[in-house]
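Chemist: here you go, sequence then predicted model.
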Amino acid sequence: TQREGWEHIMEPVMIKAILGDHYDTADKALYDKVRTRALDFIDKSTGIQTIVQMEGLVKMVEEFNFVPKEAILDKFGYKEIYNNGLMEMVDERMTKLNSGQLTVQDFTVKGAVDFLYALKDRGIKLYLASGTDKADVINEAESLGYADVFDGGIYGSVGDISKYSKKMVIENIIKENNLKGNELLVIGDGPVEIKECRKANGIAIGIASDEVRRYGLNQEKRSRLIKAGAQIIIPDFSQADTLIDLIFKK
């Protein structure tokens, strides 16, 4: 949860990009219209690569037509603006972690790390796939001390959607390990990985977590994950033993 609150960084980036020079003069009706559109897009695109979200932003900027064509940035330009704001927040949190003001528990969902090691102890091969840039995913996993648990590898965006997606990762996992049906287990809080898991007939567990408290249920996530097809919804890993028994059908 080092990136908890990323939506609040992306929201103003999108609104300002769409309105352009009209940002300071837009009336409430216009501002609310753009904000609603941005929030709806953010909600529906949760879990996909940031670069793909920025492709969507470019299309929205063109659609609203407030920004002259020659002034519209490409997906990489908008991503840089968003990423600068996001990393400022992450760096501040990392500083507090390194200084001892905060601990790993302040950045992880309750019971999550212990749950990962419990799966590893049972011989389960673990993979981590994120829509965040790969270098940042690896850095954060290492800084929080759980990178070693992912013996299958850590995957993230490489800036080229033709070379990386969660769908590709899942397909490769199935192929490399010759998996069938419920031999594949996907755990995530985004609709993308849940949908891809269900397409592959795997077991899809949705994490509808309250990332601010790091435990408890987030109702919006729950609804989103149910629509995506999650077979099991949990708020956190406080009942990890029960979940493991359920997974292994004890």
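Modeler: That came in fine, so what should we check first?
Chemist: can we go C-alpha only for contacts and neighbour counts from here?
Modeler: Will do.
Chemist: for the residue nearest to the spatial centre of the chain, which non-adjacent residue is spatially closest?
Modeler: In the chain, the residue lying closest to the centroid (Cα atoms, centre = their mean) is G47, at 4.1 Å. Spatially, and ignoring its direct neighbours in sequence, G47 is nearest to G190 (4.6 Å; Cα to Cα, 6 or more residues apart in numbering).
Chemist: isn't that neighbour right next to L225, touching?
Modeler: Yes: in this structure G190 lies within contact range of L225 using Cα atoms under 8 Å: 7.0 Å.
Chemist: and L128, how far from P191?
Modeler: From L128 across to P191, the span is 16 Å (Cα to Cα, to the nearest Å).
Chemist: elements contacting the lengthiest strand in the chain?
Modeler: Counting by DSSP state E, the longest strand found in the chain is strand 127-133. The contact analysis (3 or more Cα pairs under 8 Å, 6 or more residues apart in numbering; DSSP states H and E) places strand 127-133 against strand 153-157, helix 166-177.
Chemist: which other residues reach it?
Modeler: With Cα atoms under 8 Å, 6 or more residues apart in numbering as the test, strand 127-133 has contacts from 47-50, 137, 150-159, 165-166, 169.
Chemist: next, count neighbours for K163.
Modeler: Neighbourhood size, K163 [other Cα atoms under 10 Å]: 9.
Chemist: how far away is it from S157?
Modeler: 9 Å.
Chemist: ditto for D91
Modeler: Distance of D91 to S157, given as Cα to Cα: 19 Å.
Chemist: neighbour count winner among these two?
Modeler: Taking other Cα under 10 Å, D91 and S157 do not tie; S157 has more neighbours (24 against 12).
Chemist: please say which of L128 and P191 ends up with more neighbours.
Modeler: Ranked by neighbour count (other Cα under 10 Å), L128 and P191 place P191 first, with 24 against 21.
Chemist: hold the first one in mind and look at this next one:
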Amino acid sequence: MPHELEEPDFRPIVESPAPTRFLPGTAIEIVRPAANRGFRYALFDFDGTLSLIRAGWQNVMIPMMVEILHDTDPRESPPTLEALVREFVTELTGKQTIYQMIRLAEEVQKRGGRPLEPQRYKAEYIRRLMQRIGERREGLRSGRYRPDDWLVPGSREVLDLLRQRGVELYLASGTDQPDVREEAALLGLDAYFGERIFGAVEDYRRFSKAKVIQDALREHGVSGAFLLGFGDGYVEIVNFKEVGGTAVAVASDEVFRGGRVDAWKRDRLIRAGADLVIPDYRQYRELIDYLWGA
């Protein structure tokens, strides 16, 4: 598999982060000063970074996996299995969903079971997830919900400002491509990204966020210094930094949405190499002014 298609397991890039500071009067945490101010391209992750349609997905995946492992070996208690599953689901967050299902298959095999193909586990997870979030999607289609009800606060405003500055916008997600394109349209985000919306494909080896980044830089013949990246998963933060881009960690609290940082996300994303940390985009003007050196 080419290196650019690999999605690495979480590993701390920064073992001992230096003291950080906040942009005065804001919740924008500066881990290290932005090295470049002439951004021409911006890439966003989707779930948790822009969209909240799938908020709470862990409460679908983890119980499903516990159920499968307990059926494989009833001697292990559900609480013990839940602790195990929560740990590896958490460690694999940010990668394509199939990687979590590959790990599930490995755990079934360790217990003497005959695992299904990871794609079959993924299909069952998606079926259960759609039962949970179907009402959200239908509510957006019918107009019962406004798109802003399921967007990270300030998403549309920050996209508007970036577009006004002539920045070309890309979206890359570990969610399956048909679903991410549909949900982006439901949220009214397709107008910002056009055809530059990328998601997981059936052969997971043919897609990665790193590939989207490399393809974009190659197409335009520019270095990663011109790239501004936004994400809430370690995968994209690592990918942004590998090419020399500036990484903004969106450590959003997807449950309370009150403008506070999710402490676990913050720590993980700083150790992955993030340059800035924000709870959401409410202070979008201050963020963009800072990034452009104003």
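Modeler: Everything's here; your move. Bear in mind that the values here come from a model prediction, so they are computed numbers and not experimental data.
Chemist: what's the angle from the longest strand of structure 1 to helix 166-177?
Modeler: Angle, strand 127-133 of structure 1 to helix 166-177, by axes from the mean of the first three to the mean of the last three Cα atoms, to 10 degrees: 150 degrees.
Chemist: show me what counts as buried in stretch 188-202 of structure 1.
Modeler: 188-198, 200, 202 (16 or more other Cα atoms under 10 Å).
Chemist: where in structure 2 does it fall?
Modeler: Here stretch 188-202 of structure 1 aligns to structure 2 at residues 231-245, judged by TM-score structural alignment.
Chemist: what do you get for stretch 126-146 of structure 1?
Modeler: Going by TM-score structural alignment: stretch 126-146 of structure 1 matches residues 169-189.
Chemist: which of the helices and strands packed on strand 127-133 of structure 1 sits most buried?
Modeler: Mean neighbour count (mean count of other Cα atoms under 10 Å) peaks for strand 153-157 among those, with a mean of 20.
Chemist: quick one: map G47 of structure 1 onto structure 2.
Modeler: So G47 of structure 1 corresponds to G94, using TM-score structural alignment.
Chemist: quick check: that match vs L227 of structure 2, distance?
Modeler: 19 Å.
Chemist: can you give me the helices in structure 1?
Modeler: Along structure 1, the segments classed as helices by DSSP state H run 6-19, 28-45, 50-64, 75-99, 112-121, 134-143, 166-177, 191-199, 219-228, 240-247.
Chemist: tell me roughly how far the fifth one lies from structure 2 on average.
Modeler: The reference is to helix 112-121 of structure 1. Superposed on structure 2, helix 112-121 of structure 1 shows a mean distance to its aligned partners of 1.1 Å (mean Cα distance after the TM-score superposition for structure 1).
Chemist: what about the equivalent of S165 of structure 1 over in structure 2, how many residues nearby?
Modeler: Aligned against structure 2 by TM-score structural alignment, S165 of structure 1 finds its counterpart in S208. Counted with other Cα under 10 Å, residues neighbouring S208 of structure 2 total 26.
Chemist: how far away is S208 of structure 2 from G244 of structure 2?
Modeler: For S208 of structure 2 relative to G244 of structure 2 (Cα to Cα), the value is 18 Å.
Chemist: again with D262 of structure 2
Modeler: Going from D262 of structure 2 to G244 of structure 2 by Cα to Cα gives 26 Å.
Chemist: repeat that for P74 of structure 2.
Modeler: Separation of P74 of structure 2 from G244 of structure 2 (Cα to Cα): 49 Å.
Chemist: then E29 of structure 2?
Modeler: Using Cα to Cα, we find E29 of structure 2 at a distance of 20 Å from G244 of structure 2.
Chemist: again, but for N59 of structure 2
Modeler: 35 Å.
Chemist: which residue in structure 1 lines up with D262 of structure 2?
Modeler: Applying TM-score structural alignment, one finds that D262 of structure 2 aligns to N218 in structure 1.
Chemist: which residues touch that match?
Modeler: A208, S209, D210, P235.
Chemist: same thing with E236 of structure 2?
Modeler: Listed by Cα under 8 Å, 6+ apart, the contact partners of E236 of structure 2 are D45, G94, K209, A210, G229, F230.
Chemist: the fourth one contacts K241, correct?
Modeler: No: under the criterion of Cα under 8 Å, A210 of structure 2 is not in contact with K241, lying 10.5 Å apart.
Chemist: what sits closest to L52 of structure 2 if chain neighbours are left out?
Modeler: W150 (4.9 Å).
Chemist: which residue lines up with the one you found in structure 1?
Modeler: Using TM-score structural alignment, W150 of structure 2 pairs with F107 in structure 1.
Chemist: burial of that match, as a residue count?
Modeler: By the criterion of other Cα under 10 Å, F107 of structure 1 has 20 neighbours.
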